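Engineer: Here you go, sequence then predicted model.
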Amino acid sequence: MKIGIIGATGYGGAELVRIFKQHPHVEECILYSSSGDGQLYSQSYPHLTTITDQTLKAIDPAAIVRETDAVFLATPAGVSSELTPKLMNQGVPIIDLSGDLRIQDGATYEAWYKRRAADQSSVQQAVYGLSELNRETIEKAEVIANPGCFPTAVLLGLAPLMKQNLIDESMIIIDAKTGVSGAGRSASLGTHFSELNDNFKIYKVNEHQHTPEIEQILREWNPQTANITFSTHLVPMTRGIMATMYTQLKSDITKEELMKHMKGFYEDSYFVRVRDHEVYPQTREVYGSNFCDIGFHLDERTGRLTIVSVIDNLMKGAAGQAVQNFNIIKGLDEEAGLTMTPLYP
């Protein structure tokens, strides 16, 4: 198959290229860029010299649909909402890595993203691509709204308990940390080396745009879910997310029963690995991979539960999950092209 990647010069686009280079069912990646049209891709990423030396092509929706078997939109917010309607309903799956198609309510999107919402026909057609939780719907989809990086880590950690009504839906606190690549490739003061190095800071306090995405899915699982408290922090590392969730159990359950339930929930999900009780994952242990590792601690004294979920934000939080969704849509082995071992140390 031939794969189109729009926004190939960003980090998400580069990760898609890396994955598809080893994908057994993909012959070629055709790379599109609004800023680098006509340039060699290796000018943007010299480490790909002699590996991926294609010339970047202009974004022409009609040509893209003719040339490709699937299209990935690795674009900033606001771009997909313009391009998706021009690509839809032509028999080519579209997988959008931006947030444009995730939020069902247009007013909510505009309030949190501070930009105009996508056309509702695009949003309504898009399937939320949380691979492990939505496989059957993804299989039949033409348009995928790939989940955000923070929501992927948070939702995979909470799903086994929320979907079985085991935790108090009125009290969910999420404390999340991310590496700097989550901010994208464009330079800014907040990601400047001298500002970030030897530093640790909270940002977008109670205002992160992934908040309504998390709440939307939690309410699909349990309509009684209250507004969450969601804090995000930037740490001086390149890749990785750690989401720590604090909540309260609704009924008495032992740590052994909880571990059995958590592991059983993901027993058919290769990319989600649940640790034993009090064995906590680290971001380094999923670096460069499509794994989500989950640990937990049940405080039997208070009845409170702490869940720790780690992912690589560019892989399971973006390009890796996008390829996993592509595999599901195309009826391929879900692990195709994604079985790379985490880089350690």
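Structural biologist: Now that the structure is in, tell me what you want to look at.

Engineer: Going by C-alpha atoms from here, please, whenever you check contacts or count neighbours.
Structural biologist: Noted.

Engineer: residue ranges of the strands in the stretch 51-200 of the chain, please?
Structural biologist: 70-73, 94-96, 127-128, 143-145, 173-178 (DSSP state E, counting those that start in this stretch).

Engineer: what would the ones you listed look like in JSON lines with distance to residue 340 and mean neighbour count?
Structural biologist: Output for those, formatted as JSON lines (distance: least, C-alpha to C-alpha, whole Å; neighbours: other C-alpha atoms under 10 Å):
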{"stretch": "strand 70-73", "distance to residue 340": "21", "mean neighbour count": "25"}
{"stretch": "strand 94-96", "distance to residue 340": "22", "mean neighbour count": "27"}
{"stretch": "strand 127-128", "distance to residue 340": "25", "mean neighbour count": "22"}
{"stretch": "strand 143-145", "distance to residue 340": "24", "mean neighbour count": "27"}
{"stretch": "strand 173-178", "distance to residue 340": "22", "mean neighbour count": "20"}
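
Engineer: And here is the other one:
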Amino acid sequence: MTSAGAARIKIGIVGGTGYTGVELLRLLSQHPNAQLTAITSRKEDGMPVADMFPNLRGRVDLCFQTPEKANLDDCDVVFFATPHGVAMSQAESLIKQNVRIIDLAADFRLQDTEVFERWYKMPHSCPAILKESVYGLVELNREKIASAQVIGNPGCYPTTVLLGLAPLIQDGRRLIDTSHIIADCKSGVSGAGRKAEVSTLFSEASDNFKAYGVAGHRHHPEISEQLKLLAGGPVGLLFVPHLVPMIRGMFSTLYARILPEALDTDFQALFEQRYANETFVDVMPAGSLPETRSVRASNHLRIAVHRPDGGDQLVILVTQDNLVKGASGQAVQNMNLMFGLPESTGLDHVAILP
């Protein structure tokens, strides 16, 4: 354990060449308690990090190393910004050295290994560690995260949907029809990762707008599993993701029908009370229309609650930066909790405008 002003947290990053990796580096390079000690990449072994990411010149003086060269066992915590399957292949050896793990992929998000194997097309190699891992959505699992050894960092879409719906179904509440919830979600192109792919080429993604994963998306079972835990029973969810022609940002529009016995509920007050003490969740004034640019490069998530014509339909608008609160910022938020730091340490960045 550490605290503000105490010894720094020795940090390793596995697979730091993608967008979540560079976001981790950006955030941790400004974190007062972070000591970046190792970052791995087989392909870029020996390359200075600042050569790949010039925004980090003068901030990060590490070079990429192969996993064999990097002394990850000496770290206090290791972040995995890697493809699915990598973290679980190294988790056991790191845990034996008392290293904490925060995985930004899906290895420790789904507790049901059969569901994981169906969606990610690989066997889960450490189900015992999975069973002890904690789903790292701070606003829902704060106490468990603080004492966890392994964190499954939530997906970007699930973060918006779960925080947008939690006040309506948490703690035994029965305010909406949980058998039919619609999540209509949009993400910037960086959500697809930093890789060569035709669908994310400028000529393909620019000046275009499309749905994808309509027949099924990997984040659907993750959202459903967590909603079931919140609601204490099955939840019917229709989830449709879309790709929008912007680099970063996420906007989720959630539709839920109010139950007859809950029509007198003040939903604006309900959301304001639920998130009153949450540093990174901003419930906007009634009638607000949040924009993705209002959270760009910040760890903030903004929510607006609408009830058109005072009827029985709720429309909940949720925005976040998919690379920060939707990925790397949330991972740092988890780390802060795990090491006894104030949750906002190193994360109090104002969003970038324009």
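Structural biologist: Everything's here; your move. What you see is a predicted model, and the numbers here were worked out from it, not measured in a lab.

Engineer: Put one on top of the other, what's the TM-score?
Structural biologist: The TM-score (TM-score structural alignment, normalised by the length of the first structure) is 0.95; 343 aligned residues with a C-alpha RMSD of 1.6 Å.

Engineer: just so I know, which of the strands of the stretch 51-200 of the first structure lies nearest residue 217 of the first structure?
Structural biologist: Closest of these to residue 217 of the first structure is strand 127-128, at 9.1 Å (criterion: C-alpha to C-alpha).

Engineer: Tell me roughly how far the longest helix that the first structure contains lies from the second structure on average.
Structural biologist: Longest helix in the first structure by number of residues, with DSSP state H as the criterion: helix 149-162. For helix 149-162 of the first structure, the mean deviation from the second structure after alignment is 0.6 Å (mean C-alpha distance after the TM-score superposition for the first structure).

Engineer: which part of the second structure lines up with that helix?
Structural biologist: Taking TM-score structural alignment as the measure, the second structure aligns residues 156-169 with helix 149-162 of the first structure.

Engineer: how far is the matching stretch from where the chain is centred?
Structural biologist: Centre-to-centre, stretch 156-169 of the second structure and its host chain are 12 Å apart (C-alpha atoms, centre = their mean, to the nearest Å).

Engineer: Could you pull up the residues touching residue 306 of the first structure?
Structural biologist: 244-247, 296-298 (C-alpha atoms under 8 Å, 6 or more residues apart in numbering).

Engineer: quick one: which of those residues is most hemmed in?
Structural biologist: Neighbour counts for the contacts of residue 306 of the first structure, by other C-alpha atoms under 10 Å, peak at residue 296, which reaches 26 neighbours.

Engineer: any idea which element it lies in?
Structural biologist: In this structure, residue 296 of the first structure sits in strand 292-299 according to DSSP states H and E.

Engineer: That strand vs the second structure, average distance?
Structural biologist: So strand 292-299 of the first structure averages 1.0 Å relative to the second structure (mean C-alpha distance after the TM-score superposition for the first structure).

Engineer: quick check: the helix or strand just after that strand aligns to which part of the second structure?
Structural biologist: Next along the chain after strand 292-299 of the first structure, taking DSSP H and E as the criterion, comes strand 304-311. Residues 313-320 of the second structure are the counterpart of strand 304-311 of the first structure, counting by TM-score structural alignment.

Engineer: how much does the matching stretch stray from the first structure?
Structural biologist: Counting by mean C-alpha distance after the TM-score superposition for the first structure, stretch 313-320 of the second structure comes out at 0.6 Å.
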